[in-house]
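1. build the 3D model from these lines:
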Amino acid sequence: MDNVDISTYKELLDETEAELEELISTTNSNNARYVIGVKAIEGNDLEMVKKNVKKGVAWLREAASNDHIDSMEYLAYHDIRFESVPNIKRIMGYLETVIEKKDSTRALTTLAEFYINQRKEKKSVLRGFELYKKAADLGDLIACYWVGVLLHRGQGADKDIKEAIKYLEKASELGNVQADYELFDTYAREEGYEDHPKAYNYFCDAIENSYTSFQELQDYFKKNIDVLKGEFLKRKHNEDLKIDSDEEILNLHDAYITEHMNKFSNAMRKDQLYKRAPAYMNDGLIWMMKVLKNYMLDTVLRYDHKDFLDAVESDIPPLISEVGVWLFENEVERQKELGDKEAVKKARTCLEIIKKILKDGIEYFTKEGKYHLMNRYSPKKCKDEQKKREEVQFKPEYFKQLEKMEEESKTQAERDAALKCSYCGCPEGSIKHKLCSACKKVYYCSAECQKQHWKATHKKECKLLRKK
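-> I've put the predicted structure just below:
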């Protein structure tokens, strides 16, 4: 769970379930209760601890009753997600205790959300703002956004547009696309701060980073075309284009919006077809793809081979998708518009890596030489720019739950549909894949794929697979 890192309990991670229980019985160790509880719930270390959610929760409740802070925080997030009727009072009690003891931005923002949304009275909204403010000052991108929104609207604090812009700009820098939209709204409509070109550019940035209010942007442009037509042409490097009428400008702009909308929709459909992470991201997560995009550009490219493989597997799975391709294609075009050749080069490097993984799998990069060959920014080529994953503060906490969300969302039919052709990789649809009659281990979507795979590799593999 986010902000509750079991890896900090290094001295207990290699203990078996029986050894941890013995430690609890002899020393009354709450740390052991926490480790065994988390492992039993998550089931990611079955050699040491068997998966048993009910038992894991019981261990954590016991530790929490003894004021074990990490157990309280873990249980708060677990109860929110998995309890059929979450005990709000208990959850808020856990979180209040956590924030008294440590600076957990997620605990602060979660508790703030409860105060603002669960309890509507003025005192609760003031408390919610106070909690968001503390998390924002610790650099949390969710909190920066909400402090900006609340200051903009005068909720929980006096309305202060100048201060709201400061927090929203910070959230935007961190990758919060909702902040881009809020800045658009501020500069488009707030008396005394109106700046239509600035508003327009924030809205365009939001659209190009997975904020999906496509028609609203077109309507805003049409309404303010006299002020914005030059900005649009400048953004697209068409300042010298000779256009006789506003209607032609509108048509060009409509084509720009429609292209982004269609490409995003097509990318999402493909990811839904192949059961990739973006297909399971609701509106509360999809806009945060920009966070991962920035992380890959600024940090992942600087990792050594091992850290890169870990990041692809654990940190940025949503980027390894058609939506990720769409995002980096937009980044390439935007940096071209800005004339930043180095930024174009970095975005293209990310784009090439994602496309290669989609085509050949992460296995392609298991050979270190291939990684360094494709990554122009790896430590081998830019020694002074190396970053170590264990030292990086960023944690992709908002995406950790995707794997579980995927499993929870898939019906048995969807699992069946996840079967892929062993030659071309296409998933099973309405036409069922055929099983190899000899080894009964691999599937094919067509006789042609079976023939091609037989010639390529399966002729040698089939006998070995039959023996398994």
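2. drop to CA atoms for contacts and neighbour counts, all remaining ones
-> Fine.
3. if I look at Asn52, how far off is Glu408?
-> 17 Å (C-alpha to C-alpha, to the nearest Å).
4. thought His196 was touching Val227, still the case?
-> Yes: counting by C-alpha atoms under 8 Å, His196 is a contact partner of Val227 at 7.1 Å.
5. helices and strands around the helix ranked longest in the chain, which ones?
-> Using DSSP state H to define each element, the chain has its longest helix at helix 246-273. Helix 246-273 makes packing contacts with helix 214-223, helix 225-235, helix 322-338 when contacts are defined by 3 or more C-alpha pairs under 8 Å, 6 or more residues apart in numbering; DSSP states H and E.
6. would you indicate which residues of the shortest one are buried?
-> When burial is assessed from 16 or more other C-alpha atoms under 10 Å, helix 214-223 yields the following buried residues: Phe214, Leu217, Gln218, Tyr220, Phe221, Lys222.
7. also the longest one?
-> Across helix 322-338, burial judged by 16+ other C-alpha under 10 Å covers 322-332, 334-336.
8. that helix vs helix 246-273, what angle?
-> 150 degrees (axes from the mean of the first three to the mean of the last three C-alpha atoms, to 10 degrees).
9. any idea how far helix 322-338 is from the chain center?
-> Helix 322-338 has its C-alpha centroid displaced from the chain centroid by 17 Å (C-alpha atoms, centre = their mean, to the nearest Å).
10. could you export the helices and strands packed on helix 246-273 as a markdown table, including distance to Tyr115?
-> Rendered in a markdown table, the data for the helices and strands packed on helix 246-273 read as follows (distance: least, C-alpha to C-alpha, whole Å):
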| stretch | distance to Tyr115 |
| --- | --- |
| helix 214-223 | 31 |
| helix 225-235 | 40 |
| helix 322-338 | 34 |
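11. I have a second one here; can you model it like the first so I can compare?
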Amino acid sequence: MMIKYFFVFIAFITFSSAITFEQAKSIEEKDGVLKALGHYKDLAQDNNTKAIFRLAMIYAKGEEIQRNISNTFVLLTKGATLGDKKAGYYLGKLYLNKSLAYYDEKKAYNLFLELSNANYVPAYNMMGKILVSGTGVDKDYKLAVKYFEKASKAGFTEAHCNLALMYASGQGVFPNFGRAHTFAKEGMKKNHPLCIKVYEDYNLRRYPEDKGFKFNFYTEPE
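-> Take a look at the predicted model:
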């Protein structure tokens, strides 16, 4: 009987010592990364995708510990395998970093395409950028515009800026400085540097906004 109670007690202690990701994040905010690191690692071992991604970012930025991109890569790969779209997105960005040993344009393209097909909004924007630059795939400006539009409709700020550039430069669409003005202005509400650059480079203040284009209607969910 004593042995039975002993194991019940051990199980209770083990259970009560486990914490949630939110509790670990609270510890980090109060006491710093190092105090929360062990909790994140325990949660990551239990396949908690939030903890896996947070750990990946800690190693990527070297927050209170030595920067370790190898650990970041392993963690993002694990998170992506578990179905975490955000982890998959950042893994794709690692694949696009030419300074890293993981650089692989084809893997990046396939990963962002998979995420786009799963309706992950940031991946729409990244697919557009890949198609404009021809990174790991033939350039296709018209298809890039379609991806930028999907991201823009979902409210992704950088996609507004990319569309402003496409309309101003006439890539994949007929040049329309009024519409470029409209998209750039929308992104400038968030002080996005690309929108500001496009607005200044093409002197879009000279062109009245496209009155036939209703941005609020455009951004309504389909």
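12. quick one on the thing from earlier: which of the helices and strands packed on helix 246-273 of structure 1 sits closest to Gly175 of structure 1?
-> Proximity to Gly175 of structure 1 (C-alpha to C-alpha) singles out helix 322-338 among those, at 12.7 Å.
13. now the aligned partner of Gly93 of structure 1 in structure 2: how far from Ile52 of structure 2?
-> Aligned by TM-score structural alignment, Gly93 of structure 1 pairs with Val74 of structure 2. Look at Val74 of structure 2 and Ile52 of structure 2: by C-alpha to C-alpha, they are 10 Å apart.
14. how many neighbouring residues does His181 of structure 2 have?
-> Neighbour count for His181 of structure 2, taken as other C-alpha atoms under 10 Å: 28.
15. so what corresponds to it in structure 1?
-> Using TM-score structural alignment as the criterion, the counterpart of His181 of structure 2 in structure 1 is Tyr200.
16. does its match touch Phe184 like I think?
-> Yes: the pair Tyr200 of structure 1 / Phe184 is scored as a contact, 6.5 Å apart, by C-alpha under 8 Å.
17. intersection of neighbour lists for those two?
-> Common contacts of Tyr200 of structure 1 and Phe184, defined by C-alpha atoms under 8 Å, 6 or more residues apart in numbering, are absent altogether.
18. list the contacts of the closest residue to Ser213 of structure 1 other than its chain neighbours.
-> Counting by C-alpha to C-alpha, 6 or more residues apart in numbering, the nearest residue to Ser213 of structure 1 once its immediate chain neighbours are dropped is Ile207, at 7.1 Å. With contact set as C-alpha under 8 Å, 6+ apart, Ile207 of structure 1 has these partners: Ser213, Phe214, His260.
19. and in structure 2, which of these remain?
-> Mapped onto structure 2 and checked by both residues aligned by TM-score structural alignment, their matches' C-alpha atoms under 8 Å, the contacts of Ile207 of structure 1 keep the contacts Ser213, Phe214.
20. want to try a markdown table for the contacts of Ile207 of structure 1, with distance to Thr105 of structure 1 as columns?
-> Rendered in a markdown table, the data for these read as follows (distance: C-alpha to C-alpha, whole Å):
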| residue | distance to Thr105 of structure 1 |
| --- | --- |
| Ser213 | 29 |
| Phe214 | 32 |
| His260 | 34 |
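21. ok, the contacts of Ile207 of structure 1 vs Val177 of structure 1, which is closest?
-> Val177 of structure 1 has its nearest neighbour among the contacts of Ile207 of structure 1 in Ser213, at 11.8 Å by C-alpha to C-alpha.
22. list the buried ones in stretch 20-36 of structure 2?
-> For stretch 20-36 of structure 2, using 16+ other C-alpha under 10 Å, the buried residues are Phe21, Ala24, Lys25, Ile27, Glu28, Val33, Ala36.
23. quick one: what helix or strand has the second one in it?
-> Looking back up the chat, that one is Ala24 of structure 2. Using DSSP states H and E, Ala24 of structure 2 falls within helix 21-31.
24. centre of the chain to that helix, how far?
-> Relative to its chain's centre, helix 21-31 of structure 2 lies at 23 Å (C-alpha atoms, centre = their mean).
25. separation between the match of His181 of structure 2 and Ala188 of structure 1?
-> Looking at Tyr200 of structure 1 against Ala188 of structure 1, where the rule is C-alpha to C-alpha, the gap reads 8 Å.
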